[in-house]
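Novice: Attaching a predicted model along with its sequence, questions to come.
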Amino acid sequence: MPQTPFNWACPYCGQSTTITYVNFDSGTIEFNITKSDNSDYNLSAEAISCPNPECGKTLVEATFWKNGFKETSGRKKWKAIKALNKWPLLPRSSAKPMPHFVPEEIRSNYEEACLIQNDSPKASATMSRRCLQGIVRDFWNIPASKMGNLGAEISYIRDRIDEDTFESIKAVREVGDIGAHMEKSVDTIVDVEPEEAALLIELIETLVLDWYVAKHRRANRNKQLQDTVAAKRSAKKASKVNMKQIEDQSDK
């Protein structure tokens, strides 16, 4: 369990902050079922409230631990040594808040991919694939004549993105295909691990930042610059009018 203070980013509002004891609490339940080393566990829970006054929401997580001897400073102590499972209780998934200018369907697919990441990594990968297709179609304005096959849609934008991003997008499609399409042989089982599903989710988050957020910031910056120039031109024009009026009055 972390010791306060520590740095933290709120999963609800996205604001980075420092958590102190005022906004953090934790507790542990010990399960001393027998004296055997393989049946001694504990369940820990942590709660954090967001210090942002405009948010104030609570995060709660629970972790199930295997206990055992661990050497600390030359002494063996009986303590939690291995996390067997972890559950996000509030919020239910690790989905990060997405900007309002990202289409609702993309946000919904992303949130579902995050929600089932651990319980069904293969289904999560499928949702990431669907999310990816929505991003490619929307952001790059794929024409209707090119829609249908995700592989073809990705190839259509190949010359417009860098090679690393292109290869990563291909990976999301290929891993997502495992969940979306059954293998020709029903005896062939291809699993997707939670860590692999997490990598696909991280790429979706990266694409949203690199494409949608960057474009939005660029548009805002350009608008501010244009507004500034327009204001300066208006002020310059007004100044010339005032000078002309002063000159006219002085000639009378």
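Specialist: Perfect, I can see it now.
Novice: drop to CA atoms for contacts and neighbour counts, all remaining ones
Specialist: OK.
Novice: Break down the chain into its strands, ranges please.
Specialist: 6-9, 16-19, 24-32, 40-49, 58-72, 75-90 (DSSP state E).
Novice: just those strands: most buried one?
Specialist: Burial of the strands of the chain is given as mean neighbour count (mean count of other Cα atoms under 10 Å); strand 40-49 ranks first at a mean of 18.
Novice: related to what we said a few turns ago, export the strands of the chain to a markdown table and append columns for distance to residue 107.
Specialist: Formatted as a markdown table, the strands of the chain follow (distance: least, Cα to Cα, whole Å):
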| stretch | distance to residue 107 |
| --- | --- |
| strand 6-9 | 19 |
| strand 16-19 | 21 |
| strand 24-32 | 29 |
| strand 40-49 | 24 |
| strand 58-72 | 21 |
| strand 75-90 | 19 |
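Novice: List just the one of those that sits closest to residue 241.
Specialist: Proximity to residue 241, assessed across the strands of the chain by Cα to Cα, is greatest for strand 16-19 (49.8 Å).
Novice: From the centroid of the chain, which residue is nearest?
Specialist: residue 96 (3.9 Å; Cα atoms, centre = their mean).
Novice: hang on, that residue packs against residue 15?
Specialist: No. Taking contacts as Cα atoms under 8 Å, residue 96 lies outside contact range of residue 15: 10.7 Å.
Novice: For stretch 90-97, buried residues please.
Specialist: Residues of stretch 90-97 classed as buried: 90, 93, 94, 95, 96 (neighbour count, 16 or more other Cα atoms under 10 Å).
Novice: tell me which of the residues you listed is nearest to residue 131?
Specialist: Relative to residue 131, the closest of those is residue 95; by Cα to Cα it sits at 13.3 Å.
Novice: Count the residues that sit near the closest residue to residue 92 other than its chain neighbours.
Specialist: When the adjacent residues along the chain are set aside, residue 92 lies closest to residue 115, with 6.6 Å between them (Cα to Cα, 6 or more residues apart in numbering). Residues near residue 115, counting by other Cα atoms under 10 Å, number 19.
Novice: Then the one 10 residues further on?
Specialist: For residue 125, the tally of surrounding residues (other Cα under 10 Å) stands at 33.
Novice: Second structure for comparison follows:
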Amino acid sequence: MPVKPKNSVIAERLESLLASTKRSAHNVKLGSNWTCPYCRHAQVVSAERIHDVDSELEVHGSRLTTPYLRVTAVVCANDQCRELTLSAGLSSIVVAKTPVGTHRHVRRPGKSWTLLPPSTAKPQPDCVPEPLRADYAEACAIRDLSPKASATIIRRCLQGMIRDFCGIKKGRLIDEIKELRALVEAGNAPRGVQHDSVDAIDHVRGIGNIGAHMEKDINTIIDVDPDEAQRLIELTEMLFEEWYEARHRREQRLQQIGAIAAEKAQAKAAPKAGEP
């Protein structure tokens, strides 16, 4: 088999790098598995439902070496949704000189934004009280802009859950957590409330305090990054499901059983044909 010239191999590697960085600019690409952020419907992205626009920004004086913008639009395939997801990624074009000439490739995005939907909040059912859903949605909306503030709002949301779902209302969250822990240990906590979830809520209390209170030494900076804020958001989603949604499903099933029993009893008590 003929050996390719060294210069040709270098050129192919640069072209491969260019293609890979373009593909990785966004998580969504043609043929990939994707979950719609609006309706949570899992699907494979088809050619007619995704569109990329690449643009080299012709501006001078930027710290970025030739800014490069990619905008990706995806439409949900679910007929009951069909919402538009829109994202943007900003990177730069780098010029590399090789023995075979000058080549340009696009760096991985230095910054990326989700333009639509306005946040990563998942739709929550009506069985979750509206004030809790509002806090959750706000925490999702500001997760990247201010992770510390997002963590603080999640802390408030979890306190609201303890007060509403568990019926514990005290002046401080730490005291409410202590009482909830005592109920769990005594076996008197509401259905679905477990030791590990109480521990997790206590951890969130400490993290949320970072955003709610200044450290005694103002030069001590303890940060919360977006990924950490996202973990707190996911805990809230989990407790929504384990507490409110599980209780709602149980109530519905029991009501259905009661309705079936009432229907059978009524049919049994009804006079048979020919009877007075």
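Specialist: Ah, there it is. All of these numbers come straight from a predicted model, not from anything done at the bench.
Novice: and residue 194 of the first structure, what pairs with it in the second structure?
Specialist: Aligned against the second structure by TM-score structural alignment, residue 194 of the first structure finds its counterpart in residue 226.
Novice: Which of the buried residues of stretch 90-97 of the first structure sits closest to residue 233 of the first structure?
Specialist: Set against residue 233 of the first structure, the nearest of those by Cα to Cα is residue 96 (42.1 Å).
Novice: quick one: what's aligned to that closest one in the second structure?
Specialist: Counting by TM-score structural alignment, residue 96 of the first structure lines up with residue 122 in the second structure.
Novice: The second structure: which residue goes with residue 15 of the first structure?
Specialist: In the second structure, residue 15 of the first structure lands on residue 41 (TM-score structural alignment).
Novice: next one: residue 182 of the first structure
Specialist: Here residue 182 of the first structure is matched to residue 214 in the second structure, going by TM-score structural alignment.
Novice: measure its match to residue 148 of the second structure for me?
Specialist: According to Cα to Cα, to the nearest Å, residue 214 of the second structure stands 12 Å off from residue 148 of the second structure.
Novice: Looking at those two, which one has more neighbours?
Specialist: Between residue 214 of the second structure and residue 148, counting by other Cα under 10 Å, residue 148 is the more crowded of the two (26 against 13).
Novice: where's the counterpart of the more buried one in the first structure relative to residue 177 of the first structure, distance?
Specialist: Aligning on TM-score structural alignment places residue 148 of the second structure opposite residue 122 in the first structure. Distance, residue 122 of the first structure to residue 177 of the first structure, using Cα to Cα: 9 Å.
Novice: re earlier: and of the strands of the first structure, who's closest to residue 206 of the first structure?
Specialist: Residue 206 of the first structure sits nearest to strand 6-9 of all the strands of the first structure, at 16.7 Å, using Cα to Cα.
Novice: Let me know whether residue 92 of the first structure touches residue 114 as I believe.
Specialist: No. In terms of Cα under 8 Å, residue 92 of the first structure does not count as a neighbour of residue 114; the distance is 9.1 Å.
Novice: hmm, back to that, next, the contact list for the match of residue 148 of the second structure, please.
Specialist: 176, 178, 179, 191, 192, 193, 197 (Cα atoms under 8 Å, 6 or more residues apart in numbering).
Novice: burial measure for the third one, as a count.
Specialist: Spelled out, it's residue 179 of the first structure. Neighbour tally, residue 179 of the first structure, other Cα under 10 Å: 20.
Novice: thinking again about what came up before, so which of the strands of the first structure comes closest to residue 128 of the first structure?
Specialist: strand 75-90 (19.8 Å).
Novice: what angle separates that closest one from strand 24-32?
Specialist: Strand 75-90 of the first structure and strand 24-32 are oriented at 120 degrees to each other (axes from the mean of the first three to the mean of the last three Cα atoms, to 10 degrees).
Novice: Check which helices and strands strand 75-90 of the first structure sits against.
Specialist: strand 58-72 (3 or more Cα pairs under 8 Å, 6 or more residues apart in numbering; DSSP states H and E).
Novice: and residue 185 of the second structure, what element?
Specialist: Using DSSP states H and E, residue 185 of the second structure sits within helix 173-186.
Novice: Show me the contact partners of that helix.
Specialist: So helix 173-186 of the second structure is in contact with 159, 162, 166, 168-170, 189, 193-195, 198, 201-202, 205, going by Cα under 8 Å, 6+ apart.
Novice: Just to be sure, which of those residues are found in helices?
Specialist: 159, 162, 195, 198, 201, 202, 205 (DSSP state H).
Novice: quick one on the thing from earlier: need the overlap of contacts for residue 96 and residue 15 of the first structure.
Specialist: When Cα under 8 Å, 6+ apart defines a contact, no residue borders residue 96 of the first structure and residue 15 alike.
Novice: still on that earlier bit, between the strands of the first structure, which one is closest to residue 216 of the first structure.
Specialist: strand 16-19 (20.8 Å).
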